[in-house]
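Novice: Structure of the sequence below:
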Amino acid sequence: MSSPVHSNDHDFEIKPSPHLETQISTIKSPTSEENRQQGWFSNFKDGFKPMKLDNVDPNMTELEKANFIAASTPAERAMKPRHLKMIAMGSCIGTGLFIGTGTTLRTGGPAGILIAFFIVGIQVYCVIQALAEIAVAFPTSGSFVQYATRFVSAPFGFATAWIYAINWIIVLPLELVAASLTIQFWNTEINSAAWVVIFYFFIMFIHLFGAKAYGEAEFWFSLIKLVTVIGFIIFGIVIDCGGGPNSDGYLGGKYFHDPGAFANGFKGVCSVLVTASFAMQGTELTGLAAAETANPRKNIPSACKQVLWRIIIFFMVCLTILGLLVPYTDKRLMGSGSADASASPFVISIRNAGVKGLPSVVNVVIMLSVLSVGNTAVFACSRCVASLANQGFAPKIFDYIDQQGRPLGGYFISFLFGLLCFLAAYKDEDTIFTWMMAISGLSTLFTWSSIILVHIRFRHALKYQGRSTDELVYTSQTGLFGSYFALTLCILILIAQFWIALFPIGKSPNPTDFFHAYLTAPVWFFLYIFWVFYKRDFRPWIPLKDLDIDEGRREVSLVLVQQEIEEEKAYLRTKPFYYRIMKFLC
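Specialist: All right, here's what the predicted structure looks like:
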């Protein structure tokens, strides 16, 4: 069962945890012959029966049991490479880019948003590389939600996982309402509540068919978004060069000089940092889907590498074009709603150019983007809730996973809170939704910080236990230095957001604006302190010697994997230089 791995200095064996040696999980599912005999409907109905894990050792500790269940959960593994790559490329292209850039342009100016998104983009690349290394080594159900408890501490994992879950619980009803409001762009007389119902059941229908349906839906959603962004970049270059119907000639960098490159100086740039983090939320989903892809070693790194292209093309280039076409003083950037397409700088630039019909096309894409985020919210929330229940952080009933790998307990929670979308008919719904968003406003930064901290702890545990990165089938391109750098950026952004929350731009200090911008932090600390005293667990972290760095690895023979990697490297050495560069980046 164990396989020798040779390092440069000494030989040693990687031995899986004794629980994996002795406890073999079996899944009670029909054979292919039985499937043919029972018929489609019977198979579909039986798929909802609970997954069974036999022979789980009752002597395991809570942490060991959680790790064992996460490693043994038979996620459907239906995610194909094209699904993961498109999720990685398009998961964070949504309202944050199409709508949110209106606010960031107004508060930061065209140069301010480029600087802020560039800083966050570097941070995101370091985070996703760290996550790829851990997710390939441990493609467990729950991914980084599980890792925080395993490699840091139970209180830290409890607080971080719940903040992440709450974020996606809240996002679903918000996005359903936002999707219904996009219809108002065409001044339809149909009540928004009717569209809410349609979109609610549409997303529910997708997840009825599990991870494969989610991946397929996200593939097409993301493809449409990518085509739209690329088309807009080409359109923007033409317009900036004076090619539009209402063109006043060559624009060039006019708006960088008048009204200027920065709207509120350094403070304006700081205000954009958290918005940029929110816009790139979803990058970590490739790690959450780790257990649901057939070949994590090849699929996850390839998907994660493409984050670099997304940052360069779909954010930096696109934001540069927007800064060239729309001045930050444009009154229309003051849109009131999160789905107000008329406030989108994309729509404003198209209208300024006098191109008819395109604003409606962009609004359709905005609506699909909002639905895509809602679809993602269910996927992320359900896996997170199941992981919480496995770790003992939530009622046991929510760890119900059926024979098709669908976390039905997580689906129940997600769709139950999704019913909050019907608050859209309430007169004070704006106030309610604003405070709901405040709870999870900084959740992205806390999640990324936990991923980075897990990577740092994992690397130190390897070194402490006399192991090396030679046994890893994929290592982060940014290494340990990149993780320390990204963690430093997370801390600095949290400090900058605290400053902006305490002294908002154009306003006097007030508690309402402060908690709207910074409520996540006290909620996280409350959850952390609660678990510390509830479980009497006062350890800030698990000692390096006690960290389990074996259980949960899917690869059986690391020697064979290393041999395969060497063969791939040898093959690459025979290829031209440009091909090797492409493989390194993609």
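Novice: use CA for all of it now, contacts and neighbours both
Specialist: Noted.
Novice: Wait, a helix at A386?
Specialist: Yes: under DSSP: H, G, I helix; E, B strand; the rest coil, A386 falls within a helix.
Novice: Report how many residues lie close to the nearest residue to it once chain neighbours are set aside.
Specialist: Spatial nearest neighbour of A386, excluding adjacent residues (Cα to Cα, 6 or more residues apart in numbering): D399 at 4.5 Å. Neighbours of D399 under the rule other Cα atoms under 10 Å: 24.
Novice: cool, and A261?
Specialist: 22.
Novice: The one 4 residues further on too?
Specialist: Applying the criterion other Cα under 10 Å, we find 14 residues in the vicinity of G265.
Novice: residues contacting it?
Specialist: With contact set as Cα atoms under 8 Å, 6 or more residues apart in numbering, G265 has these partners: G108, G112.
Novice: Ok, Y484 next?
Specialist: Y484 neighbours (Cα under 8 Å, 6+ apart): I452, I456.
Novice: That one: which element?
Specialist: helix 479-502 (DSSP states H and E).
Novice: Let me know the next secondary structure element after that helix.
Specialist: Heading C-terminal from helix 479-502 (DSSP H and E), you reach helix 511-518.
Novice: which strands and helices sit next to that following helix?
Specialist: When contacts are defined as 3 or more Cα pairs under 8 Å, 6 or more residues apart in numbering; DSSP states H and E, helix 511-518 sits against helix 429-439, helix 479-502.
Novice: List the buried residues of it.
Specialist: By neighbour count on 16 or more other Cα atoms under 10 Å, the buried set for helix 511-518 is D513, F514, F515, H516, A517, Y518.
Novice: Return the member of those nearest to G268.
Specialist: For those, the residue nearest G268 by Cα to Cα is A517; the value is 14.8 Å.
Novice: Once you drop chain neighbours, what's closest to that closest one?
Specialist: Of all residues not flanking A517 in the chain, A501 sits nearest, at 5.5 Å (Cα to Cα, 6+ apart).
Novice: How many neighbouring residues does L560 have?
Specialist: Using other Cα under 10 Å, L560 has 13 neighbouring residues.
Novice: One more sequence to fold, the one below, so I can look at both together:
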Amino acid sequence: MSDDKNSNGVKRKLKTRHVSMISLGGSIGTGLFVTSGSTVSQAGPGGALVAYILMGLMVYFLMTSLGEMATNTPVSGSFAEYAGKYVDPALGFAMGWNYWFNWAITVAVDISTAALVMKFWMPNVPSWIFSGGVLILIFLINAASVGAFGEIEYWMSLIKVATIIIFLIVGVLTIFGIMGGGTAVGLSNFTYKQAPFVGGIPAMLSVFVVAGFSFQGTELVGITAGESDDPKHSVPKAISEVFWRIILFYILAIFVIAALIPYTSPNLLGSSASDIAISPFTLVFKRAGLAAAAGIMNAVILVSVISSANSGMYASTRMLYSMSDGDFAPRRFGKTNGRGVPFASLVITTVIALATFITSFAGPEIYLWLVAASGLTGFIAWVGIAISHFRFRRAFVKQGHSIDELSYHAKLFPIGPVLTLILCILIIVGQDLSAFSNFNWKEIGITYISVPLVLILYIFYKVKNHTKLIPLDQVDVKPVSKQTIDSEK
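Specialist: Coordinates of the predicted model:
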């Protein structure tokens, strides 16, 4: 094994700037550009801000938990490996397949969304042509090399970040009346009618769900750690930067939207990627007098969707690769080509994404269930990360180690894992409580199918392999250092 490979064989070609921007870009997508307006409509400006602030803090604590484990053991497909090493191999198996399935399905959703966005310019061209083109594009990017993936994802993420910065500048100038006709809006919309808090606690809880989906993708920093050229430096740096940028971008963006658009505006309701004209970003740009806002935002959202699909392909490929190394998947998926790309894992992930996309035409009902099956996967992954970190830290101390031995420390342990567990369980349970009151079993199944699927995977592996919860004094907490990597060559 050469010096630029990690302990499970993947080449370390992601630079620190790649890791930072990928983990940031993974959490900035249509959730911010399109659906963020609905949170202001549902809970009012105050309710939306409180929900995003609390969710942002939870995500930060979660990322520090992941960072502590990722700097100690930097591997691709980290979630499954950590769950398998620190908790129970059965949990690692369930977490890995659950996460792989989620991103493979998400790729199919993203390429479908890309086609809807392209309809803005070419409404008469069949959607499947656009979707097929995007799928081929992201396959080629991921097949080239991890360095090529990192560089392209870096620039796509940079476009999203630049758009938000411009939006914030334009928004603040409009609030003070410098742009948009010279009339200062100030904070009048924060006290308009029932604002700032609309709908009370139930409305705020519903916004937690939207905010949670918006922040999903930040955990990609754990995936990239395995291919970072300097994980002990790049991962902590990425976590710190991602926290501040997400808090600034999301909180300030919601603030600007809430200040300029009253929560009663019908344009904040029902936003979707197929109707870019009512994106809250578009509305703010138009209010500032920028007539070309719809076309510009459409291009940015297209980049955002392609970036999401690209990151999803990368994450699912590396997770499958990692599982083969841990005997959770067939060994053939653990082979890399001359460029260090796990090509077999990439191909099977692409095939599943393509098959899922085809079902949207051949069997819409099947497609609906497949998409639903991946709906709660991100939150389930967060729960797994929290449990794994709680067990890792307890085992580390129980085995006589000092926390000072860790190169990166999770903040305010055990607040992170505990807060993550509480909020994620609340979000998972609260997805669609009305379905239970009406006993709508189909709706319940579509909403919560992710949960029984994970349980089935967990029970299957546990029964088959007779696994048990690993005793704390037997948990493998030894760090993977450069010396360890060299000894495994």
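Novice: mind listing the helices in the stretch 151-300 of structure 1 by residue range?
Specialist: Ranges of helices in the stretch 151-300 of structure 1, per DSSP state H, counting those that start in this stretch, are 154-182, 192-207, 210-240, 254-257, 265-279, 285-288, 296-305.
Novice: What of the stretch 251-400 of structure 2?
Specialist: Assigned by DSSP H, counting those that start in this stretch, the helices in the stretch 251-400 of structure 2 fall at 252-260, 280-287, 293-325, 343-362, 364-373, 377-398.
Novice: Of all these, which one comes closest to Y154 of structure 2?
Specialist: Proximity to Y154 of structure 2 (Cα to Cα) singles out helix 293-325 among these, at 9.4 Å.
Novice: quick one: the closest one aligns where in structure 1?
Specialist: For helix 293-325 of structure 2, the aligned range in structure 1 is residues 358-390, judged by TM-score structural alignment.
Novice: next one: stretch 25-38 of structure 2
Specialist: With TM-score structural alignment applied, stretch 25-38 of structure 2 matches the range 90-103 in structure 1.
Novice: Give me the mean distance between the helix holding Y484 of structure 1 and structure 2.
Specialist: Superposed on structure 2, helix 479-502 of structure 1 shows a mean distance of 3.3 Å to its aligned residues (mean Cα distance after the TM-score superposition for structure 1).
Novice: Which positions within that helix qualify as buried?
Specialist: In helix 479-502 of structure 1, counting by 16+ other Cα under 10 Å, buried: 479-480, 482-487, 489-490, 493-494, 496-502.
Novice: so how far is the top helix by length along structure 2 off the chain centroid?
Specialist: When structure 2 is parsed with DSSP state H, its longest helix is helix 36-72. Chain-centre distance of helix 36-72 of structure 2: 12 Å, with Cα atoms, centre = their mean, to the nearest Å.
Novice: List the contacts of the counterpart of Y528 of structure 1 in structure 2.
Specialist: Y528 of structure 1 maps onto Y458 of structure 2 when the alignment is built from TM-score structural alignment. Y458 of structure 2 makes contact with A90, L91, F93, A94, according to Cα under 8 Å, 6+ apart.
Novice: Find the nearest non-adjacent residue to the third one, please.
Specialist: Nearest-residue entry for F93 of structure 2: F328, 5.7 Å, with adjacent residues in sequence omitted and distances by Cα to Cα, 6+ apart.
Novice: mean shift between stretch 300-317 of structure 2 and structure 1?
Specialist: Counting by mean Cα distance after the TM-score superposition for structure 1, stretch 300-317 of structure 2 comes out at 0.3 Å.
Novice: Would you mark the buried spots in that stretch?
Specialist: For stretch 300-317 of structure 2, the neighbour count (16+ other Cα under 10 Å) marks 300-317 as buried.
Novice: who's in contact with the aligned partner of G410 of structure 1 in structure 2?
Specialist: Using TM-score structural alignment as the criterion, G410 of structure 1 maps onto S345 of structure 2. S345 of structure 2 makes contact with T317, R318, L320, Y321, F333, G334, according to Cα under 8 Å, 6+ apart.
Novice: just to revisit the earlier point, which one of the helices of the stretch 251-400 of structure 2 lies nearest to L168 of structure 2?
Specialist: Minimum separation from L168 of structure 2 across the helices of the stretch 251-400 of structure 2 (Cα to Cα) falls at helix 252-260, 6.4 Å.
Novice: can you name the residues of structure 1 that that closest one overlays?
Specialist: Going by TM-score structural alignment: helix 252-260 of structure 2 matches residues 317-325.
Novice: just to revisit the earlier point, L547 of structure 1: which of the helices of the stretch 151-300 of structure 1 is closest?
Specialist: For the helices of the stretch 151-300 of structure 1, the distance to L547 of structure 1 is smallest for helix 154-182, at 12.4 Å, taking Cα to Cα.
Novice: what inclination does that closest one have with respect to helix 443-464?
Specialist: Angle, helix 154-182 of structure 1 to helix 443-464, by axes from the mean of the first three to the mean of the last three Cα atoms, to 10 degrees: 150 degrees.
Novice: Helix 154-182 of structure 1 aligns to what range in structure 2?
Specialist: Using TM-score structural alignment, helix 154-182 of structure 1 lines up with residues 89-117 of structure 2.
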